[in-house]
Each structure stands twice: as C-alpha cells, then as structure tokens.
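>>> Turn this into a model:
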Amino acid sequence: MPTRLPYGTWPSPIDAATVAAGETTPNWPQGLAEEVWWTEPRPAEDGRVTLCRVWLDEGAGPAEDLLGAPWNIRSRVNEYGGRPYTVVSRLDGPLAVFVEFSDQRMYRMEPGLVRHPEEMVSRAGPSPTPLTPAPDRHAGLRYVEPIVPELPSRGARAESEPSGLSAHLDVEPEYDDVWCIREVHHSDDPTDVSRDIVAIPLDGSAADDPQAIRVLVDGDHFLACPRVSPDGRHLAWLGWNHPDMPWDTTTLWVGDIAAGHHRTITNVRRVAAAPNQSIVQVEWASRDTLYYCADPDGWWNIHRQRIPETDEPPLDAVNLCQREEEFGGALWQPGSTWFLPLPSGDLVATHGRAAMSLGRLNPNSGQLVDVDTPHTEWFGKLTVAGPAPGRIVGVAAAPDRPSELVEVAPVEGTWRVLNRSVREAAAPGDHLPRPETRTVTDASGQPVHATVYPPHNPDVCAPETERPPYVLFVHGGPTGRAPVVRNLEIAFFTSRGIGVAEVNYGGSTGHGRDYRERLRHNWGLVDVADCVTVAQALVAQGADPQRLAIRGGSAGGWTSAAALAGTDTFACATIKFPILDLVGWRTGETHDFESQYLESLVGPWPDTRDRYAARSPVNQTDRISAPFLLLQGLDDRICPPVQCERFLERIRDRALPHAYRAFSGEQHGFRRSETIVAALESELGLYCRVFGFDRTDIAALEFDQ
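Predicted coordinates for the structure are as follows:
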C-alpha cells in the first residue's frame, strides 16, 4: 500500500542531477549513405554540443562521438542558431563542415574512422581546420545552415533522390566550396547586422583571405533554407524583413546558378509571396518544381509549385493535403525540416494539431498514412538515409519516451532507436507523470489549450482531504508550443507531489494562424488571462487555490512576472531569464532577430510607447506582493541581465521576499549540469518556503530580502 504523505513532501528517485543528465536531446540529424549524423548536448561538459554518427546496418556498434572537448558545435546566427553542420560523401570517407561556438568560425573535418562496404579501418584524421577568417570582434561573423553543392561536372543527381540521400559512390564527387547563411555584426550595436548567402572555399583559403568568400545572395534582412535543385542549376531560399517575424510574412525566392569556376546567382525571381503568408520550409520536387510549407489558408500545409522563368507574378500553387492541421512550425532556427521528399516520389511529413504525427504523403492523391510507432511527437528534424527506397530518420518522443533518434523503414513500417546507448540512464518509468490534455474556455468563450500532469508517485499518496498544489509552466517564444513528451523537469515536481500544467496560451503554435494571432498587440494580456483561466479550471477540479505557482523562461518569464503584477492568482513565481522592460527591450537591449518582434506583440513603436511602459513588470513592481525567484544567465544576449537588475533596483526598498540567482557562463537557457541542478533545487526550495513543504533533501529557499 502507498504511504500517505502530504503533497510536496513525497520522496522521489528523480533528483535534479537526473534531470540535468537527461538533457541530451539529439538534434539536426543528417543522412549520408549508410550513416546518420547528429548533434547532441553534453551538460556535464560545460554544456557543449558534440557531433555523433552511427551506421544503419545491424551490428555496426554504438554511436561514435566525433569531436571531443572543448569542441562545441553550435551556431549563434539570430542568437538561437540553427543547423550548424553538414556532411558530404567522398570515396575515402566523409567530409564534414561545422560551426564552432567559441569563435563562430566554420571548420572542416575529416573523421578518423572510415567505413568501407566490408570493413572498418582507422586512420589518423587531421584536426579540424578553419575555413573562415577570424572576426574583428568576438563572434562578429557567424554562419548557419551550410550545404556543399556538387560541381556540375559529375552530372545531375537523380530526379527522385532527395537532399541528404547519397548512394554508394562509384565516382569521386567534386566540391569546391560550402554555401551557407552568413551573419555580419558591424559594430557593438546588436541591430547593426547584415546577412547574406555566401560561398566559402573548402581549401581553407578564406581563413586568411576574407576576399575569397563570395556573396551569392543578399537583399532581405533575414535568410533561411538555401536549397540547390537536383540538376544543380537553381538555388531556392526564404527571406523576410523587419518588422515581420518568419511566422508573419516570408518570401520564397529562386535564382539561376551561373556555370563557371566561381558560381554566381542570376535571374532572381519571386516564386511565392503574399502579405500575411508564412513560408517555413522549401525543398525541390524536381529540377523545375518546388515543395514548400505555407499558411495562405491559415494552416501550414505543403504546396507544390513550378518555378517561373522570370520575375513574373507567382504561379498558382497546389495544396497537396489541405487540412486544418500544421505540417510545419515557427521558424526559430534555420535548418528545420518538417517534411522531405522520399526516393519513391512520396513525402515524409510531420503533421497535426497540438501534437505532431509522422506520415507518408502521396503528392498526387493527397493520401496521408501515418507510421506506426509509439512516439506521439515528431519534431521538425527529419532526414533520409540509406539506399533506395531510403530510411526516414527523425527526432521523436512520447510521454513515456525521451526525445530520441528514430529510424523508420517507410515500406516495411518497422522502426528502431539509433542512439540507444546514450539513452540508457533514464528515470524510472513508473515515476513519470501521466499527462491529460485539456481545452478550457475563457470568459469570452475562446478555447485555451493545456496539458495537465497531476501529482504521481507509485509509492506515495496524499491524505484524502488535502488538495494538490500546482505549478503552471509557461513556454517561451511566445510563438512556441509545449509538446506532450517525457520531461524529467516535470517529473521532478510531479513525483514529489506537485502538479504541473503546461499552458499553450493564445499565441502558441499548433492551432493555426488565428490562434497564433490572438496575441497580436495583446502580449501581457491574453497570455496572462489564459494562464489564469487554466489555474481557475484546476481549482474547480480540485487544486488548492492557495498553493498555485507560475514559472517560465524568456517570454514565459515575462508572462510569469506579468501575472504577479496583474493578478492575485499565484502565490509565487519562478521567473527565468525574462523580458521585464518592453521599452528597454525595444530600444537596443536585445538581439537583431527579435528587436522588432514587439511591433506585432505590443504595437507600433514609438506610437504605442505608453502601452510598452504600462505593461512592463519593471514599471509595476508596486503591484507585486507575491514572493518570486529570479534566475538569469550572465552571458544572455537575448534577455540580458540588465533587465533583471533594473527590476530588482525598483523593489530594493520594498519588503518583498525574493531571491536572485545569476549564473556565469550561461546564455539564454541553461545548458551546464551544475546550473540546471542549482536552478531546480532553488525552485523547489521556493515552493517549500511558500507552500510549507517540510523536506529533508531540499532546504527552503533563503530570500535575499
């Protein structure tokens, strides 16, 4: 029989160190013949990101770590980064190109282990060598979403062969440069930035001679998704400009690749563009036809369109599978892939509302058939590998499964996990929470989507008359979404007798453009009101109204702080790397990518300056009476520490219980295991202090005031 203990005091095997060790989500998979490559974080190694690979054939052994410390494979373009590497086949082994986080230079690497069809041989691979020059200022030159197009001398790739799929090589392919998006910081002003698509020689000559880098595309302030056609004659890409974000309005461009030793882009023309139409991914269907994911009807669906020969009006596009579902997501990071062509001519695509399934789409009939795996969430991280008919590889998860690298055989329907060796240290499954998806309505009848994780521990239960405490988790973005997947951070609380509710408030993705745009000019209002609506629904269903907390990071930190200032619903808050001063954030205290994001979230600047000031928690400190914990990375360039410091200065003379924990070496979001542990234990200590939990493993938080 379970032991009866008060909520919040339950013993749990899921400690903060377990949570930190579990933050190793694979990312950016890429197929290369019989190999699959990906990046993976190492929280115990100062939060660096390494490069891994595995072979698809049975018995090939565990995944291989290709770069040891201190190498850190991560781009800082748009500060959030994106796909930081690419890899291509050669007869004597693969060639990888990647971005190193510390200096943001691009490097070339030839792994020391080469696999041949019948044997594996070792050789001393050279250390990575730089391809790009050292910048004049720290991280002043940044790169993302690299591709290495073949020279046309080898001949065109097969029409049915999708990007990233390479058969066994009989002829040495020829490569002369890597193409990618480059971001140039011209001064210390974070918005004094330009971007272009450039060609960087693979021979390393540009490392000492910046003039060796050729500009292929410029014009739009933001760029994403460079893709070369199968015949090597065209380049497609996406672009947008301030004040739009990529989920507002983007343009799909195509240019011709002029032949010659130094290839250039000519005859640039628009393929798809319309106000309030967001295109988030483009891929080639054939030498003269594109697939792209766009939302002209309010949902991100996949379209097919022939490319025009000149800059004539955009041609009519065909929606391949028109549904009130999302086949894409918010383009926070260049390089995301929500769909890809298969060698058979079909497409593999994520799709859904609130949760993303994986399906095989026939572009002619529109038939969509889902793959049968236990995963309930497929992320926009797909690739295709292996010989025809190809294997689908993607990052997927479920409430009882961690984010893992999954291989699916599209014909047989079989599947397996490729990174099993690094997923063995997992939390006990019987202590994981059991999510309940809910939709509640606000006072005006608008739906609000949430996922509720009641307290759960197989060894303990609460006294029958006690009502459970709850913490509302508010996701960042705010144009984002909280997926229903196994999350050890949630389990850390629920296994201790603290319920969690994740709120996909108005403005979240997964429910169409209309739901996203509920937040337009209403940030700080709709998000807060939706959190209150969910909290009230929890109370109506049995939660303790005196023991409700709210927490979030970045935009979620903003909502958490705004909720303390604007409501009396929550007894305390954990506010992580937040936005607290809209005026400061709009006038130079954030990076270029989001520097005009508030135009849509709050209103035109400076016409609505009073609105910016009135909604900012930094100007509402006199309305805050609940205790809070403030967590901040000192190297954060997106939500810099100055916002927290200004906020704390304005409560200095008030007897308001609070604690501030700042972490050196952390950027936007915590990556080091010691930081994750300290932050989680401090947060639990806050709830012990405010809600009166008597625990022996965690001390109540000591307030700074």
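
>>> from here on, contacts and neighbour counts on C-alpha atoms
Noted.

>>> Helices along this protein, start to end?
16-21, 488-494, 512-516, 526-540, 555-566, 582-586, 598-601, 609-615, 641-649, 673-691 (DSSP state H).

>>> Check what contacts the third one and list those residues.
With Cα atoms under 8 Å, 6 or more residues apart in numbering as the test, helix 512-516 has contacts from 295, 298, 299, 300, 324, 325, 326, 479, 506, 507, 508, 509.

>>> In strands, which of those residues fall?
Using DSSP state E, no member of those falls within strands.

>>> nearest to residue 697, of the helices of the chain?
Closest of these to residue 697 is helix 673-691, at 9.6 Å (criterion: Cα to Cα).

>>> Flag every buried residue along the closest one.
By 16 or more other Cα atoms under 10 Å, the buried positions in helix 673-691 come out as 673-677, 679-691.

>>> Pick the most deeply packed of the helices of the chain.
helix 555-566 (a mean of 27; mean count of other Cα atoms under 10 Å).

>>> From the chain's centroid, how far away is that helix?
22 Å (Cα atoms, centre = their mean, to the nearest Å).

>>> just to revisit the earlier point, could you export the helices of the chain as a markdown table, including distance to residue 62?
Listed next are the helices of the chain as a markdown table, based on distance: least, Cα to Cα, whole Å:
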| stretch | distance to residue 62 |
| --- | --- |
| helix 16-21 | 19 |
| helix 488-494 | 24 |
| helix 512-516 | 41 |
| helix 526-540 | 44 |
| helix 555-566 | 38 |
| helix 582-586 | 46 |
| helix 598-601 | 46 |
| helix 609-615 | 52 |
| helix 641-649 | 41 |
| helix 673-691 | 24 |
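
>>> mind checking which of these is nearest residue 624?
Nearest of the helices of the chain (Cα to Cα): helix 555-566, 4.8 Å.

>>> Can you name every helix or strand that the closest one contacts?
Secondary-structure packing of helix 555-566 (3 or more Cα pairs under 8 Å, 6 or more residues apart in numbering; DSSP states H and E): strand 470-474, helix 526-540, strand 548-554, strand 572-578.

>>> Following up with a second sequence; could you model it the same way so I can compare the two?
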Amino acid sequence: MTSELPYGSWPSLITAEAASAASPRIDGARFVGEDVWWGEPVPAEAGRVAVRRRGDGGDVEDVLPAPWNARSTVHEYGGGAWTADEAGTLFFVEKTDQRVYSVVDGTVRPLTPVAGHARHGGLEWRDGVLLAVREEHDPGLAVPRRAIVRIPVDGSAADDDAAIVVLVRGSDFVAQPALSPDGTHLAWVAWNHPNMPWERAEVRVGRIEGGTVGEWTAPVTGDRSVLQPRWLDEQTLLYLDDASGRWNLMRWRLGDEAPRASFAPADADTGGGLWVLGLSWYTIADDHVVAVRTDGADHVVTVDPATGATTTLPVPAVSGVVIEDARGARALVSGAVPGGGTGVWSVDASDGTVVAVRESSPPWGEEWTPRATAVTVDGPSGPVHAFAYPPTNPDVTAADGERPPYVVFVHGGPTSHVGPVASSRAAYLTSRGIGVLDVNYGGSTGYGRAYRERLRGQWGVVDVADVVAAARGLIDGGLADPDRVAIAGGSAGGWTVLGALVTGDVFSAGISRYGVGDARALAEDTHDFEARYLDGLIGPLPEAEQLYIQRSPLTHAERFSAPLLLLQGSEDAVVPPAQSEAIRDALSARGVPHAYVLYEGEGHGFRRAETIVHALESEYAFLGAVFGFDTPGVAPIELQR
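Here you go, the predicted structure:
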C-alpha cells in the first residue's frame, strides 16, 4: 500500500552512497586470450580506473590492482589509457606520472622514462606494435606538442627517451592511429587550431619509411569532420565522414580518388564528439562491420562492406555505446541500458548472437528507476530534443492535483549528448519525488551536423533559449509546478545554467558544477585542447571581445536573483575555481541566497565516492531549502547571502 506525501519529501532507499557506486561506466574492453578485460572507475578507491576480468569461478578480479590508476591526461580529458596483447600483457598509462607501464604475471615495469613533461594516451596494440599519442609539455614550448609514437615493449625506452620512435607529428592534434595489416602504412586523425575535431578534422595516410612517416595524403579535406580510420585490408581504409550531414562509413583504396558516397548511408550518426582518445564507433569483425548508430538513442548494427546490407543487433545498450574490440567474427560492445545499468557484450557478426560479458544493475529494483520518455518541443531555432524522467517511487504518491518540482539537466561539452538512460543522479532525485528533464539543446551531437551547428557563434543564446523552451514545455503540459523548476549543469552546462538565470525567470533555482561565468577569462585560462573552442562557439578574439562580454553571465551579475548552488573542484584545469568564486562573490554582493562548496583534490568532474555523495546530498538539501520540502535522511544546507 502506498502512502501520500508531498513531492520532494518522499523517503527513498536510493541513498547517495548507493548512487555513487551504481553502474560504473566502462573504460575500454578487450579480448585477451580466452578472456575479456575491461576498465572501470572505482569511486571507493579515490576514483582510480582499474582493469578487470572475470576469474575462473566467475568472480570479478583486478588485472591492475590498487593503487595503480589507468588514466591519461592527454588533452586533460585523457582516454585510451590501457590496452593488452593476445598473451595477456597489460599496457597502461599511470595517472600520477603519465608513464606507460606493462604488467606481466603481476609484475609492473616501466616502458617510458621519467619525464615530467610527457603524457601518453590513446594506446593502440596491433600486430606486435604499441602505438600512443604523446603530448609534450616542455617548459620551452609555448603550447604542448603532440605526436604519434611507437613505444618499445621490451623496456629499452624506460631510461632512454630517444628509444621512443616518433612516427608522425606536424599538426596541433593527433588521434586514433591505425597501422595497416602489413605494417607499411599509418592512418590517423589530425586537426589544427582553431578547429575542434567535430568541426573540421581529416584522416591522413602515410607510408612508413625508415621507421617514420614521410609524405602523407588525406582522402578528403574541407569543412567536414573525418574520424576513426580502420584498415579493411592492406590497401583499403574505412573511416567516418559527416559531409552528408551525418557521420557515415566510407571506404577508400590507396591511390584512388575520394569516395563520393557512403557504402552504408543512414540518417543517423556513426561518430560523435572526440573528447577522449580511444573512442571507437565501429570495428571490423571478419567480413562485417559492427557499428553504433545514434539518432537520439543508440543502436548497434552489422554492415556488409561489399553490399551495404545492414542488420540491427539485439544489444540492450541504448546510450554511450562504444564498439570496443574485435576478434574473428566477434565484437565487444559497451554502453548503458534503459534501467540504468552498464555492461559489456560480445556480439557475433555472423549470426547476430549477443552474450553478456559483464552487466551491472543498480542495487535498487527496476520499480525505482524512471524510464525515459522522448520529448520534442519547439524552440526559436527549431525542434529541441530531451528525455523526461517523472517522479518514480513504488511506495509513495503525491496528493491529487499537486504538480512535482523538476530539475532541468544541461549536459556539458557543449558538443556532447545524453541518451535515454536515467543516471543514478537522476534516479536519486526522481525517487524522492523530483522530476528530471535531460535536454539535448542545439549544439548537441546525435542529431546530425545541422543540429550541432545551431550553436556555432550562438553559445549563450541558442542553448539558453532551448533549455527555457524545454522547461516551458513541461509547465505548459501541466507536468511540472511552474514555481518549482530548477536548472542544473556542469562545465559548459554550468554556463547555460548561469545564462538562463540572468536572462529569464522560468527557473526558480540553479545548480552549477564547475560552470563557466566569464567567457573571456575562460579563453585566457583554459587548456590547449579547448583554447580556441570559443572561436566557433562565440567568435575569434579580439574581434568578438564585445560578444564575449555580452554573453558572459558575470557581466549581468545584477540580474541574479534565484538561489544558486556552486560545486567546484580545487584542481580543475579546464574551468578553474576562479570562475565559480567570481560568481559566489557576485551573489554575496547582491545578497542572493547561495552555497559554495570547494572539493579539495577534485578536478573537472568528480571521481571520489565521498565527493559524489556530498554533492548529491548537497543538491537535494538545496532543492529542499529553496522549494520548501523536507529532505528525510539528509541534513539541511546553510545558504549564505
């Protein structure tokens, strides 16, 4: 029998501790001998990334034990921090020193020297060769220098930096190296400032002569995003190209003219924002391609390269899908499922069989997990896509006629995407009677290039208008209490939170995690990977300086009136604490209710269990204080003025 309580004050078995440990994301997966290995963060161990496998008895065991932490900081966001060979040798980047190590039978030894200026990521093992992206932060360089390198696996470079072979450099950024099966050619992705890889990037192909790449060519060039080269055979290269408006699979033979059309065209994206190294949207499994296609939600398909024939596979993941590895006709796929769990599945491209390798579900029952409803509303720039999650609790209901409070989630990036899966953060709130609306505002991936480019030159305008339109859609549909709608976002999402609070009155409260308040300061202070990102989002400096000033929420500090919670990591190199602290000071000067929490040792994104727990409880307590409901089991928060 259910009880009746006001929205927001519902007792819930989904504690912040349970939410922090639920369904960890998968950080790479590989076939190794007869096993499958995968990486996953461990919040209870300071967020380190462990590499794991399933032992003979079925229990999960660590291949990379504590305190080792497989985490790259190339581009600050890292990625591709581990790989393995067929015999069971693990290669990984240790977070603390960014050296590459190998692990054989539990013995860890360095493969690269002690060099505080060098970082590694995007590890790629193919046919006895270990490739990596190397990023050098030499004090004598104005900006980091990057290259694709070959690292000897015999340990000969552990004390000799000269033993690391630089295969190619010459562009501001490199990623996704692919060695041809006969070892004669290298393909890779390259791009230069001021572009981001989803704006303009090219695949380059060069012959390896004397151990390095000399001359190279690009199958296609121009205003397109070309990603993830993979060799079908010694002469044939597959890659992704969004010239049609969608990232689709392309095929090119050495020496041929550029292809004019995809061999498997689709009104969906096989590709996305290359924020981290090691991402893979397809792989080659014998005579088939296994790929993810995204149009709001993800689905996995097999494609026959000869005919283009496509078959959808029954992989349960619908969000964050990565095509990790292949062996023979089998491919490894990771992602998140509608119930909030994550997993790794082995799919057989020859017959469509899908076998779960590792699945995790939240520790609470499915009756506690909200299911996504796809929502589309009209915005000033066109349709706006979102996923709605209503209050969900099997034991409690609200009085007839009461409308629930809602929190509008704004993802970071801004060139990113959320799929139809309730995060543990969302379930924590919905189980307490607070609805969540997750918005893919204009500029998000997953809906084609035209949708992405709505934000070009319009950051702080289109994103703000879209989240406002999404919130008004909830209110106009009678789904949310118009006086109790909050907005929450992190990083670029925090910018949109702050922008929405100073340009309108639809939101009664805001939560900003390491949000951007001053675009001009961000352009000066942020790291090299995003140093020119704002050229496309707002405009180049100094020509567009007045736009930077006009768009920045801090410029309009006198318009802040809604209560605001600010959460920040002390070691954030992407959005430094000065941004949140400037907002805090502006709120204090105006007497606006607020709270500021600085988490020591955290960077851009919270990883430690204790931080995640405190942040969740702080957000819930903040909403209770602002919207006037009790927060059972969570202490009140003190708001400053």
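
>>> What does the superposition give as a TM-score?
The TM-score (TM-score structural alignment, normalised by the length of the second structure) is 0.97; 640 aligned residues with a Cα RMSD of 1.7 Å.

>>> rewinding a little: of the helices of the first structure, give the one that comes closest to residue 444 of the first structure.
Using Cα to Cα, the helices of the first structure put helix 526-540 closest to residue 444 of the first structure, at 11.0 Å.

>>> how close does that closest one sit to the second structure?
Here helix 526-540 of the first structure, set against the second structure after superposition, deviates by a mean of 0.6 Å using mean Cα distance after the TM-score superposition for the first structure.

>>> about what we covered before: include distance to residue 113 of the first structure when you put the helices and strands packed on helix 555-566 of the first structure into TSV, please.
Formatted as TSV, these follow (distance: least, Cα to Cα, whole Å):
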stretch	distance to residue 113 of the first structure
strand 470-474	44
helix 526-540	51
strand 548-554	41
strand 572-578	41
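
>>> Among these, which comes closest to residue 37 of the first structure?
The nearest among these, by Cα to Cα, is strand 548-554 at 30.2 Å.

>>> Give the aligned range of that closest one in the second structure.
Aligning strand 548-554 of the first structure against the second structure (TM-score structural alignment) gives residues 485-491.

>>> Work out the gap between that stretch and the centre of the chain.
With Cα atoms, centre = their mean, you get 17 Å for stretch 485-491 of the second structure.

>>> how about the aligned partner of residue 407 of the second structure in the first structure, what does it touch?
For residue 407 of the second structure, the aligned position in the first structure is occupied by residue 471, per TM-score structural alignment. Going by Cα under 8 Å, 6+ apart, residue 471 of the first structure touches 498, 499, 500, 501, 548, 549, 550, 551.

>>> how near is residue 471 of the first structure to residue 558 of the first structure?
16 Å (Cα to Cα, to the nearest Å).

>>> Give me the contacts around stretch 671-688 of the first structure.
Contacts for stretch 671-688 of the first structure (Cα under 8 Å, 6+ apart): 8, 16-17, 19-21, 43-48, 493, 572, 574, 628-629, 631, 661, 663, 666, 670, 693-695, 698-701.

>>> Show me what residue 515 of the second structure aligns to in the first structure.
Under TM-score structural alignment, residue 515 of the second structure pairs with residue 578 in the first structure.

>>> Is it correct that its match is in contact with residue 562?
No: if you go by Cα atoms under 8 Å, residue 578 of the first structure and residue 562 don't touch, sitting 10.5 Å apart.

>>> Contacts only, for residue 309 of the second structure.
264, 303.

>>> Tell me which residue of the first structure lines up with it.
Using TM-score structural alignment, residue 309 of the second structure sits opposite residue 367 in the first structure.

>>> same thing with residue 294 of the second structure?
Aligned partner of residue 294 of the second structure by TM-score structural alignment: residue 352.

>>> ok, and the closest non-adjacent residue to its match?
residue 325 (5.0 Å; Cα to Cα, 6 or more residues apart in numbering).

>>> ok, the one you found to residue 250 of the first structure distance?
20 Å.

>>> what does residue 179 of the first structure give?
On the measure of Cα to Cα, residue 179 of the first structure and residue 250 of the first structure end up 21 Å apart.

>>> buried subset of the contacts of helix 512-516 of the first structure?
Buried members of the contacts of helix 512-516 of the first structure, counted by 16+ other Cα under 10 Å: 295, 298, 299, 300, 324, 325, 326, 479, 506, 507, 508, 509.

>>> any idea which of those is closest to residue 62 of the first structure?
residue 326 (34.9 Å).

>>> quick one: contacts for the residue opposite residue 85 of the first structure in the second structure once aligned?
Counting by TM-score structural alignment, residue 85 of the first structure lines up with residue 82 in the second structure. Counting by Cα under 8 Å, 6+ apart, residue 82 of the second structure makes contact with 28, 70, 90, 91, 92, 93, 122, 123.
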